[in-house]
Every structure is written in structure tokens, then in C-alpha cells.
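In: no sequence on this one, just coordinates:
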């Protein structure tokens, strides 16, 4: 081995930015804040496999259970989820602007590929078509409540899709998706959470799933702990515990070297996994901690009354970022946040 090859930089665990220069006419679409529904962040709906996954899986937690069955194309994957994130984001963005939304969502295929950092070559369109088929074919049966409803019948992740128009070389242009009731209920009831845009740059399916779980369960808490075996089950991993420990350890080591995991750090203490928000940058010499900005459970209800039509979770993140940027001393986070929402609501009216 030559001296030159010995000092080659380590390969980044992130995907490259495939679209550093974006078309101006789609900027407003691409800037929609990424959103995901909470139920599939909580439960292992999507397969981690990069090969066709033909297993039927069932998960039970207390009174809740969920069963996921594949079609002949296999289970929908974590990367297929990009399509649902894009559709949910567009719908929430429209609701925040006071526009009506429908479970029938139409978009330009190119816009979705760019917004989710997917390749726009012919292969990119083929992969999008395959993802639509898996989303349509994957069948869910669950007792999980969402939006005040309990779903006990089987349904797909999308109810239908149609490629509306194709160019002469076979690339799809317009796509129309009919979202499943389960997904649309989450949109109508705002049962969604904002994702970091770097999510679309995470290369490994397990990295994406770990981020979703941390975002859902840790949020802005100073720390969240979970057993290794339970985390494996929540990820939907088919690996044995020993192998899952190795895979997680590799991600932790990569993050220590590249700081590529968005928002959260993961550590292991024997068979306990510890998740913490990444520390905010010190400003004016003062260490800022998100943990000091925790809100009471009923504060969101008050915020919705003060800022009707707004995505409250987005407002909460905007408020936190503003407080941290301005180094504001917040003595009463709930009162401070409600005042922030009141100003936003008055501005919108």
C-alpha cells in the first residue's frame, strides 16, 4: 500500500447532495418543511432491507398491535417512505397557508426526486415507480388509534397511484397519489412531526429509522433511554441482538467521526441505548440547553387556539430556534411559547 492510499479520507456516511443548484420555479415546493406521521415513526412499518422483503411481520405493545404484509413486490422500505414524507409535507404546508387539501395529491415526479435528494436519471424514475408499487401493495392491519379513530381493517400505505403523463423516453412527469385514510387522518389531525432535512442524506436505512425513533421519543428531552432489544424491535430489524449491537456501534462510531446524524447522539451502556439531543452551539459564552424549554402536555392545546391553522410543532421548533439564537432567558417556557403563538396567530389574521 502506498503512502498516498494510506491517508485517503474516510468515506462520508452521508449521500452526496445531488441537487446543489435547484430550479427557481420549484423553490417554493422544495422548501416545504419535511413532515412525517407519528404512528409510523412509533412503529416499524417500513422494511430496513435493500432487497425484496417478503416477510409478514406483527408487533404487539400492550393493547396495540400492527401487522405488515408484503405484496409480490415486497414490503415498502424506509427509502420508499420519502414519497409519503413529501406528500405529508406539501399538505401541512398548504393547511398552514389556509388552503384546503385532499387525499388525492398530485405532484411533479422531478420535484419529489429533487426535494428528497434522489437521483433524477432514468434509474431514479424507475426506482420511484417501484416504490409506488410497494407502497400500494404493502398491507397494514392495526388496532392503533390515530386522530380519534381505530383502524381494524387492512389498508395500503397509499390507496392508489397514477402516472398521469410520461415523456417519449418513458420518464414519468406527473404523479397522482391517493393517500390512505390512516395517513390522511394524521394530516387532518396534525399528528405529524418535523424532520431535519439531513434525513434525506442519511445513507443507511437503519440510520433513518434511528433518527425517526429519536425524534419521536426523545424530542427535546435532555435524555431518553431504551433497551437494546426493544430498540431493535422498534427499528424492525431482523438481526440478532449481537449483530444489531454491532450495526448500532458502527453508526455511533461514524457519527463520532463525521457528526452526520442529525439532531441526536446515541451511546450504549451494556444493553441500554442512551439518546440525547446534540448540544447547541455556545453563544456569547453561554451553553444553551433545549431541556430548559420543555413544555407541559396541555400547552399545545392552548397554542392551537391562539394560532389556528398553524402547524404547532413547527411553531414550537421556530420558537426554540429563536430563543436559542437570541440567547433569551426564558423563566416560564409555557407562557413564553403561548405569547409567541398569539403573535403568530394575530399576524396570520
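Out: Arrived safely, thanks for sending. Just so it is clear, the model here is predicted, and its values are computed rather than measured. Numbering: from 1, shown residues only.
In: could you use CA atoms for every contact and neighbour count after this?
Out: Fine.
In: what is the burial count for residue 88?
Out: 26 (other C-alpha atoms under 10 Å).
In: what about it, distance to residue 202?
Out: 20 Å (C-alpha to C-alpha, to the nearest Å).
In: and the helices in the stretch 101-250 of the chain, which stretches?
Out: Using DSSP state H, counting those that start in this stretch, the helices of the stretch 101-250 of the chain run over 109-115, 122-137, 181-188, 205-217, 228-235, 241-258.
In: name the surrounding residues that touch the fourth one.
Out: Same thing as helix 205-217. The contact list for helix 205-217, computed with C-alpha atoms under 8 Å, 6 or more residues apart in numbering, reads 38, 41-42, 48-49, 78-79, 193, 195, 199, 202, 224, 234-235, 251, 261-262, 264, 275.
In: kindly recompute the last result at 7 Å.
Out: Contacts to helix 205-217, defined as C-alpha atoms under 7 Å, 6 or more residues apart in numbering, come from residues 41, 42, 48, 78, 199, 202, 235, 275.
In: in TSV: these, plus neighbour count.
Out: Listed next are these as TSV, based on neighbours: other C-alpha atoms under 10 Å:
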residue	neighbour count
41	23
42	17
48	23
78	20
199	21
202	21
235	25
275	25
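In: you'd agree residue 30 is up against residue 115?
Out: Yes - if you go by C-alpha atoms under 7 Å, residue 30 and residue 115 touch, sitting 5.2 Å apart.
In: need the helices of the stretch 101-250 of the chain in JSON lines (columns: distance to residue 171).
Out: Formatted as JSON lines, the helices of the stretch 101-250 of the chain follow (distance: least, C-alpha to C-alpha, whole Å):
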{"stretch": "helix 109-115", "distance to residue 171": "9"}
{"stretch": "helix 122-137", "distance to residue 171": "6"}
{"stretch": "helix 181-188", "distance to residue 171": "27"}
{"stretch": "helix 205-217", "distance to residue 171": "26"}
{"stretch": "helix 228-235", "distance to residue 171": "34"}
{"stretch": "helix 241-258", "distance to residue 171": "36"}
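In: structure two is appended below for comparative analysis:
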């Protein structure tokens, strides 16, 4: 296999560099669309509540991961930036790998370029089936995050392939969510330093702590929304992570608190112990502390 090396620049019209913030889209942030792992996950993902149904099926390289999602966040940010500048937004965008790495804090090494190619493959291969509508439209058939994912390169005399740029085409579903629904929010720069579960907690907080309000959820329900398995061992691991996040207060912009509570069981017997998770914007806590003085 020939080696791919970084681009030295070309004259092709690029949508990068990105000068603004990384932007997240609410519909994608609210639900567990991505595997919480760096390893290939071959098991499908399923989630359902009173209003939403999601089924995620892997390609031969696995389900798209929370780390692959960095590319979608970057693409959405490019689209929002162009939208704010009054430019026409097409589903096909071109960008340099180096600009993506700059925004996500990734070291532009040979390994990063190999990982980028694998991420694009998973985003294009993962199949999503959902009843969630975007832009007032839905689909009964499966779709992929990317309809096209192409790394353009130049062949050098020594046989190496020099990357020029990346060209992607976004699926209709996500394109409508970004451009029609426009439920977008800027992410903190430290988002990309977070682990998988912390990223999901941050995203849920970002879109549910509106106007300084707190976000509360039962730990088991929250585990499902984050994307964890609801098997007992996975729930215990999730609660362990919650305790670590609470101890370190590692979520940018938010504070997390846990409270155990006893709930009576139907028919009597020993009360059931549950855990309430509360996420509060740090600005709200500072304002409350200042008012108390």
C-alpha cells in the first residue's frame, strides 16, 4: 500500500479553513447515533423512547463512532459559517485534513491520515433507520451520514500519494437538520479532549440546559440517551464514570451532581435505589453564588 502524505496546498476551491467555532446540531446530539468506542463495533445500535426510534447498522468496518462524529461536527461548522456569510450551501464540501486536525486538536501524523480515511469509510458505510424528521421531512429507508467521501491525492515520482483535499457529500437528513431546522450551538474548545461518555453528557447538557436551566435525568434513562448498553454491568460502569466526572468536574461549562434516592416498589418490599443526575450551567451557579453574598 502506498503511503499518503500531507498536502502542500493546491489551487482547488476549498470550503476550509474554518475560522469560527465548532458547531453541533441538536437532533444528532439528543440521540445515541454513534458507538462509544474507538474500536470497530460490529453490533447494531438500537434506541427507542415515546417519540423516537433509531436503528444503526454497521458496515463491514463497524458502526461510526463518537470520534468519527468529529468530521460531521466540522462539516456542520463549515456549513454554518458559510450560511452566516450569506453564501450558497451545497451538500458537497471540500476541506483539508490539516484544517480538520487543527480544529479538533489532532496531531497531523501519518496515523491520523490513516484514521481519517477509516472514519470517512465508517461514516459512509453506517446505515441509519429512524422515524425522526428533519426539516419537516422523514424517510422510511436507510441512509448513510455521507453519500460521498473521497480523498483526493497527487501521485509523486517516488510513488507516494500526496493528499490534496477531502471531498464529502452530506446526506439529505443531516443537511436539512443543519440548514432548515438550524438548531445549532457552539461547542467548547475542550470538547475534543473529553472521553466518549463525557462528550455525550456535554452534548445533552448543551441542548437541554436552556437559558440557565438545569437538566435532570435518572441515571439509567440517561445511560440509554448517552448510548450505553442497559445491561447491569454496563450501567455500573456508566455510574462509575458519572462519579468520576462529578469528582473531577470535567465537563466544560457545566457542573454535574449525583443524588441517590429510594423509591417504593409496587406491591411493597425493599425500596428501589436510583440515582438522579443533575447538570447545571456553571454561569448559573456563579450567578446564584453572587446573589447569595
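Out: Arrived safely. Quantities reported herein were computed from a predicted structural model and do not represent experimental measurements.
In: and of the contacts of helix 205-217 of the first structure, the nearest to residue 103 of the first structure?
Out: residue 41 (20.2 Å; C-alpha to C-alpha).
In: which one in the second structure is aligned with the closest one?
Out: Correspondence of residue 41 of the first structure to the second structure, assessed by TM-score structural alignment: residue 29.
In: which non-adjacent residue is nearest its match?
Out: residue 203 (5.6 Å; C-alpha to C-alpha, 6 or more residues apart in numbering).
In: can you find the partner of that neighbour in the first structure?
Out: Checking TM-score structural alignment: residue 203 of the second structure goes with residue 212.
In: skip the chain neighbours and tell me the closest residue to the residue nearest in space to the middle of the second structure.
Out: Residue closest to the mean C-alpha point of the second structure, counted by C-alpha atoms, centre = their mean, is residue 69 at 4.7 Å. Nearest-residue entry for residue 69 of the second structure: residue 34, 7.5 Å, with adjacent residues in sequence omitted and distances by C-alpha to C-alpha, 6+ apart.
In: what separation is there between that neighbour and residue 75 of the second structure?
Out: The value you get for residue 34 of the second structure to residue 75 of the second structure, if C-alpha to C-alpha is used, is 16 Å.
In: compare neighbour counts for these two and give me the winner.
Out: residue 75 (27 against 24).
In: is that one part of a helix or strand, or is it coil?
Out: helix (DSSP: H, G, I helix; E, B strand; the rest coil).
In: list the residues that contact it.
Out: No contacts exist for residue 75 of the second structure under C-alpha under 7 Å, 6+ apart.
In: identify the residue of the first structure aligned to it.
Out: With TM-score structural alignment as the criterion, residue 75 of the second structure pairs with residue 87.
In: neighbouring contacts of the helix or strand hosting the match of residue 41 of the first structure?
Out: Using DSSP states H and E, residue 29 of the second structure falls within helix 26-30. Contact with helix 26-30 of the second structure is made by 183, 184, 203, 204, 207, as judged by C-alpha under 7 Å, 6+ apart.
In: quick one: which of the residues you listed has the most company?
Out: Going by other C-alpha under 10 Å, residue 203 tops those with 22 neighbours.
In: distance check, that residue against residue 83 of the second structure.
Out: Residue 203 of the second structure is 22 Å from residue 83 of the second structure, by C-alpha to C-alpha.
In: buried residues of stretch 338-349 of the first structure, list them for me.
Out: If you call a residue buried by 16 or more other C-alpha atoms under 10 Å, then stretch 338-349 of the first structure has these buried ones: 338, 340, 341, 342, 344, 345.
In: the aligned residue in the first structure for residue 122 of the second structure - how many residues pack around it?
Out: The equivalent of residue 122 of the second structure in the first structure is residue 134 (alignment by TM-score structural alignment). Look at residue 134 of the first structure: counted by other C-alpha under 10 Å, it has 24 neighbours.
In: again with the one 5 residues further on
Out: By the other C-alpha under 10 Å criterion, the neighbourhood of residue 139 of the first structure contains 22 residues.
In: my read: it touches residue 70, true?
Out: Yes - using C-alpha under 7 Å, residue 139 of the first structure makes contact with residue 70 at a distance of 6.4 Å.
In: just to revisit the earlier point, what is the nearest of the contacts of helix 26-30 of the second structure to residue 47 of the second structure?
Out: Distances from residue 47 of the second structure to the contacts of helix 26-30 of the second structure, taken by C-alpha to C-alpha, are shortest for residue 204, at 15.6 Å.
In: check the gap between that closest one and residue 146 of the second structure for me.
Out: Using C-alpha to C-alpha, residue 204 of the second structure is found at 24 Å from residue 146 of the second structure.
In: excluding chain neighbours, give the residue nearest to residue 106 of the first structure in space.
Out: residue 176 (4.2 Å).
In: quick one, what contacts the aligned residue in the second structure for that neighbour?
Out: Using TM-score structural alignment, the equivalent of residue 176 of the first structure in the second structure is residue 167. By C-alpha under 7 Å, 6+ apart, the contact set of residue 167 of the second structure is 92, 93, 94, 95, 149, 150, 151.
In: now with 10 Å, please.
Out: For residue 167 of the second structure, the contact set (C-alpha atoms under 10 Å, 6 or more residues apart in numbering) comprises 14, 15, 92, 93, 94, 95, 96, 148, 149, 150, 151, 152.
In: look up how far residue 185 of the second structure lies from it.
Out: Residue 167 of the second structure is 24 Å from residue 185 of the second structure, by C-alpha to C-alpha.
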